[in-house]
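Visitor: one predicted model, sequence on top.
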Amino acid sequence: MSLKDEAAVDIVIVGAGPSGAVVAHTLASRGFTVMCLEQGDWVSPADYPGNKPEFELLLQQKWSWNNNTRNRPEDYPMNLDHTDVVPIMFSGVGGSSLMYGAHWLRLLPSDFRMKTLDGICDDWPISYDDLEPYYTRIDKVIGVAGLGGDPAYPPQDFDMPPHPLGKGGLIAAEALNKLGWHWWPGTQAIPTFKHKNLEQCVRWGVCETGCPAGAKASFDLAYWPQAIEAGTKLVTGARVREITVNESGLADAVIWIDREGREHRQQTSAVVMAANGIGTARLLLLSTSNKHPNGLANSSGLVGKNLMLHPNNAVVGLYDEEIESWKGPAGQLIYSLEFAETDVRRGFYGGSKANLMPLPGVLHILEMFKDLPFEQRWGDAVHNLDKYAGRALNWAGNIGDLPEETNRITLDRDLTDSDGIPAPRIDYRISENTQKNLDFTLERLEEMHKAAGAAHIASTKLWREAPGHILGTARMGNDPATSVVDRFGRSHDVSNLFIVDGSIMVTSGAMNPTATITALALRAAEHIAETAKGQRVPS
């Protein structure tokens, strides 16, 4: 098949999720010609399952978080036969932020220094202080609601007040006070009043099924309109299969396939990867050449390795009193960082974040009674159980994952996507350290519900489908032998290739990563702009 050559642009971005949106807006605003290639489409809020009473059923198929189950034209399959946890993602303008809960927490300062503090992993080549100004600037753009003064963090302020704790949040907070454990009102990228083109939160509690009110800072709303206004050309339905290099070893073009199967060669002076920790690794491994026989930017052999997925567990508590647990955001009503940092007395490294979430649906609640015999769950018995609708709270544990080279992304030998491109194989096993963290956290979550007086407690030891935190597969560092990119996300091997998604994170911490990913992307984008004149470009 012949390739259609497209007119050259300054920057090609692969992926229109949060990090791609930030880079597009930043560089287009500074006068660069920017094209972003996104394999998904624009999604209308009117189509979200959260708009419909049967939303829990819709999540089982067409709107599943699992690529293999959803199987839309824009999705690629994954070989999941060798993983304990299923990585989840969503393809479309805004990426997985369309379906995220918008928990908006920064890494802790200690997360950047685990080698120094704990003697494990590697330190990041940057510190919390290096990233802090970028965290703050992103917060102001997207409208983050929170309460300053959290003793777990260095000082930070928010332009919007936090969301109400609600009856459930108050019950849980009182329980944590009894236990003497840290808690704080939820910080989230969901405005508490109208912000730019984002509506005020209406508290429907369906954040993780897409916000039908347009009140969540998914990046199709929070960043892409401004990026397009600044001049970015966004191409949807574009599946990238290869990055090519010239004789000098610089990236010179991106090969992509449209929905009609036509191939295009988009010439460019620089490439920015923003396709998440699986998509980016996959594309780099696909981009082989005489100069890069093991994949682009892979002289270290680390592309695809050190995959971190933030395994989750959860404990649902059912309460006899009405607590309006269908009210959002979900989101997090409150969170606890009591166990977020390493305490070697627990027998493992790292920690976990606990976040309290409402449960707006009834099927999920009925599932909590799966230990009961069939006749006590269905038929007339349902009416004895449905009283817990509106009376359920979910304490979820986000487990700090440690990097291990055996947890990795490779190209599958047999499985391909609809265009015949090799699909990713996921190899991920929960380590002994992570298992100890999971077990410890589960006990603490149960303890929280017991202290709050829950009438029924149901525990999930491992959330099989992870929360979409796909990190570490192209880590940053100062040494090209032990990292893929430098402290600004620039490839050590290919000076005009940048990576700005969660791939570059050295450690995962226990926090939801999007705040960190977007701060890193903003920092990288400004570095690209500031150093462009001094960089070599393809001839």
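Guide: The structure has been received and is ready for your questions.
Visitor: switch to C-alpha atoms for all contacts and neighbour counts from now on
Guide: Noted.
Visitor: got the contact list for stretch 121-128?
Guide: By C-alpha atoms under 8 Å, 6 or more residues apart in numbering, the surrounding residues in contact with stretch 121-128 are 107-109, 112-116, 402-403, 476-478, 486-487, 506-507.
Visitor: secondary structure element for residue 277?
Guide: If you go by DSSP states H and E, residue 277 is part of helix 276-286.
Visitor: chain center to the helix or strand following that helix: distance?
Guide: As assigned by DSSP H and E, the chain's next helix or strand after helix 276-286 is strand 312-318. How far strand 312-318 lies from its chain's middle: 21 Å, per C-alpha atoms, centre = their mean, to the nearest Å.
Visitor: do stretch 124-143 as well
Guide: That offset, for stretch 124-143, works out to 17 Å (C-alpha atoms, centre = their mean).
Visitor: what do you get for stretch 499-517?
Guide: Counting by C-alpha atoms, centre = their mean, stretch 499-517 comes out at 8 Å from the chain centroid.
Visitor: try this one next to it:
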Amino acid sequence: MAVLEYGGMVSPGALYGPHQAAYSKALTSSNGLPDGYPWTACCVGGGMQFYNAITLRYRQADLSASRYLTTDMEIDWPIALQDLEPHYSEIEHLLEISDANGFSAHLASPRGLMLSSAMQELGIKSRHIPLAIRPPGTSKGCIVCSACDELVCPTDAKASVLARNILDDSALPGTISVLYGCFVNRIELLNDNQAEAIECYVPLSSELIRIPVERVIVCANAIQTAALMLRSKSGHATRGIGNESGLVGRGLSFKISGYSVGHMEPADYGSNALAAHWGPHATVYTDEFYEHSDVPCKFGGLIYEANFPTPDENVGLVRLHYIAGEEPWSHNRIVLDEAVDRYGIPYIRFEHRTSANDRARIGFLADRADDVLRHLGALHIERAFAHSKGSSHLHGTMRAGRHPRTSVVDRLGRVHGFTNVHVMDGSVMNFAGNSNPTHTIMANARRMALSLE
């Protein structure tokens, strides 16, 4: 088995921004400039090398969101929460997620304690975030060396595919080989329903190589997976693989999200807000407004502590993040542009606009976050909304369902009409979900992978 990865290895302590700057961006429909973000992370180990280790489970409402939302696309997943539960448990064991399977809980940070107290005083329930980070004081635990977000853990206290040795081929008839520095340009078809090879571009040597395949499993994120299928046009798939109904790339969903930053009163500078923050990006959250009668559509999301990436950035500031799943609409999509990058690969272009419902939903969550910061004594509050040009949460462009008319893959991730082309990433998620997706993407991928012959 070969795993192909465009990016290379990353060093312990590497930061996401400088690392990812070398890779192409997407065009956006608003100004035509390459200022969109079509990647999670280009590196061996993927986005988990840089993620903030928040590992929340989805809820049944995330899988059946048509109870609250109505769009021009199918919203409900073709599976139920019970189909994911055993896989969640296995992932929690493999990643050593805090406060699960007997692993120690990760205590709230000083800022987290402040926020938790403020929430409780406002009648808002707070919770500890389940983290895929070994707590300080435990074996190979966190050494609180930074304010870790968008940072490769230097000690492997934060879980990743590499840090926890999840690529285990001991039970396989062969071995797993990871080939990096390869950009998969297209999938070649043998006939109308079977792939026979993949074409890869190697930027370092400017070579095109062809690799015969028995089966193709694509896990490239909701933008890159759809783009690969669209690039794979041929006489056997004139619109691209899986695109007979024109659905590949449609339903592109980010998380609607934003940040509120409280600048604390000078009188509060004796509190924990004055100190630099060391340790996890987030330790406490509230799900009080996940499903709530006061939220527009009665369907909200999460509000959680969100410390700045470097410790000193946090001095005198308290930041909250709010996120919710974006409504999936067919007009939100990715397409291939006529312009090409320096390697001759067509640019990806986003066509995306946020719905009125989503603006109302995220506005409600922002107001509640501001309530908490004001209760803490914030002198003034700044807001920032930034999700329409991409993020690390990407969903929905290869939608799962029973019928080729309304979906691209079946409930097990196989592209409709194809015998050996599968998709097992966030692109198969019909609704983006109201919480961080890493845990669910992994659990769902495990569910689909175990179905393979």
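Guide: That came through, no problem. Note that the structure is predicted; figures quoted are calculated from it, not measured.
Visitor: what would you report as the TM-score here?
Guide: Scored against TM-score structural alignment, normalised by the length of the second structure, the superposed chains reach a TM-score of 0.90; 438 aligned residues with a C-alpha RMSD of 2.5 Å.
Visitor: Provide the aligned range in the second structure for the helix holding residue 277 of the first structure.
Guide: Counting by TM-score structural alignment, helix 276-286 of the first structure falls onto residues 221-231 of the second structure.
Visitor: residues contacting residue 4 of the second structure?
Guide: For residue 4 of the second structure, the contacting residues are 178, 179, 180, 182, 183, 184, by C-alpha under 8 Å, 6+ apart.
Visitor: hmm, I was thinking of residue 166 of the first structure
Guide: 323, 324, 327, 333 are the contacts of residue 166 of the first structure under C-alpha under 8 Å, 6+ apart.
Visitor: now the second structure: which of those residues match?
Guide: For the contacts of residue 166 of the first structure, the contacts that persist in the second structure are residue 333, with contact defined as both residues aligned by TM-score structural alignment, their matches' C-alpha atoms under 8 Å.
Visitor: assign a three-state SS to residue 381 of the second structure, would you?
Guide: The three-state assignment at residue 381 of the second structure reads strand, by DSSP: H, G, I helix; E, B strand; the rest coil.
Visitor: hang on, it packs against residue 260?
Guide: Yes - using C-alpha atoms under 8 Å, residue 381 of the second structure is in contact with residue 260, at 6.4 Å.
Visitor: any residues in contact with both of the two?
Guide: Residues touching both residue 381 of the second structure and residue 260 (C-alpha under 8 Å, 6+ apart) are residue 370.
Visitor: neighbour count winner among these two?
Guide: Neighbour count, other C-alpha atoms under 10 Å: between residue 381 of the second structure and residue 260, residue 260 has more, with 21 against 17.
Visitor: if I line the two up, what does that one land on in the first structure?
Guide: The alignment partner of residue 260 of the second structure in the first structure, by TM-score structural alignment, is residue 315.
Visitor: before we move on, what about residue 54 of the second structure?
Guide: Residue 54 of the second structure maps onto residue 103 in the first structure, by TM-score structural alignment.
Visitor: try residue 248 of the second structure
Guide: Mapped onto the first structure by TM-score structural alignment, residue 248 of the second structure lines up with residue 303.
Visitor: any idea how far residue 279 of the first structure is from its match?
Guide: Computed as C-alpha to C-alpha, to the nearest Å, the residue 303 of the first structure to residue 279 of the first structure distance reads 11 Å.
Visitor: do the same with residue 362 of the first structure
Guide: 34 Å.
Visitor: compare those two (neighbour count), which wins?
Guide: Neighbours were counted for residue 362 of the first structure and for residue 279 using other C-alpha under 10 Å; residue 279 has more, 24 against 17.
Visitor: which residue packs closest to the counterpart of residue 436 of the first structure in the second structure, ignoring adjacent ones?
Guide: Using TM-score structural alignment, the equivalent of residue 436 of the first structure in the second structure is residue 360. Spatially, and ignoring its direct neighbours in sequence, residue 360 of the second structure is nearest to residue 296 (6.2 Å; C-alpha to C-alpha, 6 or more residues apart in numbering).
Visitor: that neighbour -> the first structure?
Guide: Using TM-score structural alignment as the criterion, residue 296 of the second structure maps onto residue 347 of the first structure.
Visitor: just checking, its match touches residue 436?
Guide: Yes - using C-alpha under 8 Å, residue 347 of the first structure makes contact with residue 436 at a distance of 7.4 Å.
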